[in-house]
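Q: following is a predicted model, sequence given first.
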Amino acid sequence: MAAQNRPVSPHLQIYRFMWTMALSITHRMTGMFLTIGTIFLVYWLVSIAAGEAAYATAQGLIVSWPGRLLLFAWTLAFYFHFCNGLRHLFWDAGQGLELSQARLSGYLAVVAAIILTVVTWVAAYLVDGGAL
């Protein structure tokens, strides 16, 4: 009878959501999102080879608001995955494993991803003359 009074998962009582855990989950999600984005990149490249009409259709999808939003999200996912991947490389070398260092490097990865995304899009608009 005493076995019924014990909690099934004792760790659930002390479990709490942490920043480093959120970044780990986000890293996996951005990896999947990048894979899906790569499929759309391949579609765009194939449309170039398929001819002018196919390219115009693909380009129309890309420059639409939903297309630009997905492209922006893909850019952000790329930079986050890259910056967080660098963080993991440092961990593999035994650096930055203290909780405070891991938390700080996580914030730096997010901030760097945001800055790199904004810089990329601003540069693209400047190079393209705002026609993106």
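A: Arrived safely. Residues are numbered from 1 along each chain as shown.

Q: please count neighbours and contacts with C-alpha atoms only from this point.
A: Noted.

Q: and the helices in the protein?
A: Shown for the chain, the helices assigned by DSSP state H span residues 19-50, 52-63, 65-92, 99-128.

Q: got another one to weigh against that:
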Amino acid sequence: MSTSPLPGDASNDPSDHQTGRFVRQPNGRVRPLSPHLQVWRWHVTMLASILVRVTGGALAVGVLLVAIWLMALAFGPDAYAVFTGWMGSPLGLLVWIGLTAALAYHFAGGVRHLIWDAGEGLTPKSANLLSTASIAFAVVVTVAFWAGLFMTGRVVL
């Protein structure tokens, strides 16, 4: 049998507790607050999930930068020179390196989800391994890509 208080019953109202673990909903019901991150211990699959969302947002910004690049290309040599001057600066290169890492990780996270959607890699050990591998993949691809650009002289500081 439920021991939750009736609406208006002030004698047994959990929202009056000093712990702050309860809240009164707009419909009058008293509910416990979600423990969220206070209870859960961080692990690599949580990090991987959060990184997929963050890299998705970063790639949305990256699409805008690519659109600006194409517009600068369409507006002529002067506009293109201004854009390449900004994006060729150390700060611009940092942005491009970050977008490369975001693209590599988002791709790896998508592959990880495809594997999970196929019903494979769902045990905690293999899920942790796939998550760690997707992070490592993004780091290796990003470093290799930009090292190749710098070593061939296509990008200079």
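A: Good, I have the coordinates. Keep in mind that this is a model prediction, so the values were computed, not measured.

Q: what's the TM-score for these two chains?
A: In this superposition the chains share a TM-score of 0.89, using TM-score structural alignment, normalised by the length of the first structure; 132 aligned residues with a Cα RMSD of 2.0 Å.

Q: if we can go back for a sec, quick one: which of the helices of the first structure is nearest H11 of the first structure?
A: helix 19-50 (15.5 Å; Cα to Cα).

Q: run the chain-centre distance for that closest one.
A: Centroid displacement of helix 19-50 of the first structure relative to its chain, using Cα atoms, centre = their mean, to the nearest Å, is 8 Å.

Q: which bit of the second structure covers it?
A: On the second structure, the counterpart of helix 19-50 of the first structure by TM-score structural alignment is residues 44-75.

Q: most tightly surrounded among the helices of the first structure?
A: Each of the helices of the first structure was scored by mean neighbour count; the highest is helix 65-92, a mean of 17, by mean count of other Cα atoms under 10 Å.

Q: helices and strands around it, which ones?
A: helix 19-50, helix 52-63, helix 99-128 (3 or more Cα pairs under 8 Å, 6 or more residues apart in numbering; DSSP states H and E).

Q: output these in a markdown table, with distance to V8 of the first structure appended to each entry.
A: Formatted as a markdown table, these follow (distance: least, Cα to Cα, whole Å):
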| stretch | distance to V8 of the first structure |
| --- | --- |
| helix 19-50 | 23 |
| helix 52-63 | 50 |
| helix 99-128 | 28 |
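
Q: just tell me which of those helices ends up closest to F80 of the first structure.
A: Comparing these by Cα to Cα, helix 99-128 comes nearest, at 4.8 Å.

Q: any idea how far the alignment partner in the first structure of L94 of the second structure is from L97 of the first structure?
A: Taking TM-score structural alignment as the criterion, the aligned counterpart of L94 of the second structure in the first structure is L69. Taking Cα to Cα, to the nearest Å as the measure, L69 of the first structure falls 35 Å from L97 of the first structure.

Q: repeat that for L70 of the first structure.
A: Relative to L97 of the first structure, L70 of the first structure is positioned 34 Å away (Cα to Cα).

Q: try I39 of the first structure
A: 35 Å.

Q: nearest the geometric middle of the first structure, what residue?
A: Nearest to the geometric centre of the first structure sits A77, at 2.2 Å (Cα atoms, centre = their mean).
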